[in-house]
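Q: only geometry, no sequence info:
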């Protein structure tokens, strides 16, 4: 039994060592510890991160590398280096980390920001740009955003002790009502009312929520 445990420990140690050992094709960086990597070289929270990493630029140049428990991190300290890597060679460097549990098992890879770089990501990004990427497109949602932001602020003003509740209940409403803004008959019903758009600034002074109630009941 003991020999089996020692064998498994040895195998695990070998795997971790192979994953954490320095690779020849990586940028320069501080020498890592076995298994732990460069955990001692990470920001300690006492100084701003940019001040911590700027020291690496002085030591290793515009691009440096650290590893944490086998996970490699490439740090770009220079605008020219960032442009050369992330713009000119974007087809090779635009990938995102893929996590089996989160992305594949929980389905997070269907979220735009988690999608791997490829044809599907480009198509989805194009669709998002068509809806939100220009001032004209985004202007369709101004009425909705104005109403919902006023509602949220008025509720916070009246009951500030329920700040967390207001954020949880009002903020998620915005994306849903933005989708309704695409339909003129629903948009006119909910948001074209003078009271709803202005929400009567004096309501914040008098404590009246009649405009809010009428908008919610619409």
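A: Ah, there it is. It should be emphasised that the depicted structure is a prediction, and the values quoted were computed from it without experimental measurement.
Q: only C-alpha atoms for contact and neighbour calcs from this point on.
A: Fine.
Q: which of the three states applies to residue 22?
A: Going by DSSP: H, G, I helix; E, B strand; the rest coil, the secondary structure assigned to residue 22 is coil.
Q: hold the first one in mind and look at this next one:
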């Protein structure tokens, strides 16, 4: 009997050892792996960034983890990031196709589409269309300034009382991109805007949490009625709203005379052959890609900027002095004014660095067998860019762990942008909306700081700078008080 139990125990141990994932030869190192779970117990699903940093210190700037049985490679630091995303860009430009993010966005738009001809066509089209509708031009500046007036009205009505700026900044960011995509500005209580913001918030919350990690690691649970199903319902609500707009556009458009992104895409569909990758489904999800990204990243950067400016009043005052000096006698700022505002530029870029909005970027995967930092990386391997390690890397920044505009100023007070500043990632997968985001951040912050003084309420206690982790890092809701300057 005893011998039988020993043999049974040995058999169980042998089976468990056989089930344990193994790293291939010359694969990046990493922590010991458990059967079935992989390295899930090494990560806090609520916010794994600290855990990833501890692993980097133990295993180097290129290491591997197992999410369940699935291996991934985590890239840290400027040197490894540049090798993968710039020098070997095409080899690391794929998108993994077996995660909750990809399954929710079933018809891939631009951001989640895998590397290839269809992705290149759509990215080229999106960039060209954004430029045609004013990106980098005065017409886009005018759109942004028009929307800022609605934000100013909200702030004017809030003088003398405390407000929570989260919805306000989401509204301004979403309406600017809506005008480009759909040719329409929405009132802030409109069903379209409120539904989109609600869906973005709820989808992000699910992507942030443990259920998304379990979905990715344990495929057998995907058909069960679990909380991650809410993400699929919200994307259906969002896509139905865009479909309604698309049908309206088809009935009212004049071919060859586009009013917005939807019209341009419909024109492109008519030019292409029937077997083209351009389709109505692709259009809906491309629009959602741009809408979600354009709303979330810009609004979170603005929230971060004003959180720090309220609690660093000397920095806010120095910004306002520079703004007053440069804009003296002018009705409003223009984007070109940034060249005369080195300190303001430094503050905006420092806000982006500290916000670290897309801290783990959008996951990549390798398009062929390749190497990185001397390690062998097979085709189809999921790649996680830990941008946090770049934006706070020792040796790359004067003050890597504090909010300090001097990170972007030289000894002469001139604006400089270090190589480690890559909040929009790098290479061919670099964020499509970078140009629009830069213009929005400058014009919104300059205009609001010129008119208002932003104050941390006395009864609010100490600020909590710890963000909420997710697909994007989001500042925790906070209070704000506003006074007129002029």
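A: Cool, got the structure. This one's a predicted model, so the numbers in the text were calculated from it and none came from an experiment.
Q: residue 481 of the second structure maps to what in the first structure?
A: Here residue 481 of the second structure stays unmatched in the first structure, going by TM-score structural alignment.
Q: what number of residues lie near residue 481 of the second structure?
A: 21 (other C-alpha atoms under 10 Å).
Q: now do the SS call for it.
A: Quick answer, by three-state DSSP: residue 481 of the second structure is strand.
Q: show me the contacts for the residue most central in space within the first structure.
A: Nearest residue to the geometric centre of the first structure (C-alpha atoms, centre = their mean): residue 113, 7.3 Å. For residue 113 of the first structure, the contact set (C-alpha atoms under 8 Å, 6 or more residues apart in numbering) is empty.
Q: cool, residue 60 of the first structure as well?
A: Contacts for residue 60 of the first structure (C-alpha under 8 Å, 6+ apart) come out as 28, 29.
Q: apply 10 Å and report the result again.
A: 27, 28, 29, 30, 77 (C-alpha atoms under 10 Å, 6 or more residues apart in numbering).
Q: any idea what the residue nearest to the centre of the first structure aligns with in the second structure?
A: Using TM-score structural alignment, residue 113 of the first structure sits opposite residue 111 in the second structure.
Q: in a helix, that match, correct?
A: No - looking at residue 111 of the second structure with three-state DSSP, it is coil, so not inside a helix.
Q: over in the second structure, see which of the contacts of residue 60 of the first structure survive.
A: Shared with the second structure under both residues aligned by TM-score structural alignment, their matches' C-alpha atoms under 10 Å, the contacts from the contacts of residue 60 of the first structure are 27, 28, 29, 30.
Q: for the residues you listed, which one is nearest residue 86 of the first structure?
A: Of all those, residue 86 of the first structure sits closest to residue 27, with 15.5 Å by C-alpha to C-alpha.
Q: just list the residues touching the closest one, thanks.
A: 60, 61, 62, 63, 64, 65, 66, 73, 74, 75.
Q: contacting residues for the third one?
A: Contacts of residue 62 of the first structure were listed using C-alpha under 10 Å, 6+ apart, and they are 27, 28, 54, 56, 75, 76, 77, 78, 79, 80, 81, 82.
Q: need the buried ones from those residues selected in ChimeraX.
A: With 16 or more other C-alpha atoms under 10 Å as the criterion, this ChimeraX line picks the buried residues out of those:
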select :27,28,56,75,76,77
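Q: could you tell me where the helix or strand where residue 388 of the second structure lies falls in the first structure?
A: Assigned by DSSP states H and E, residue 388 of the second structure belongs to helix 387-391. Alignment of helix 387-391 of the second structure against the first structure: no match, by TM-score structural alignment.
Q: in that helix, what's buried?
A: Result for helix 387-391 of the second structure [16+ other C-alpha under 10 Å]: buried residues 387, 388, 389, 390, 391.
Q: returning to that earlier point: measure the match of residue 113 of the first structure to residue 201 of the second structure for me?
A: 18 Å (C-alpha to C-alpha, to the nearest Å).
Q: with residue 316 of the second structure instead?
A: Going from residue 316 of the second structure to residue 201 of the second structure by C-alpha to C-alpha gives 29 Å.
Q: okay, those two: which has more neighbours?
A: When residue 316 of the second structure and residue 201 are compared for neighbours, residue 316 comes out ahead with 20 against 14, by other C-alpha under 10 Å.
Q: my guess is residue 15 of the first structure contacts residue 35, does it?
A: Yes - Residue 15 of the first structure lies in contact with residue 35 (C-alpha atoms under 10 Å); the separation is 9.3 Å.
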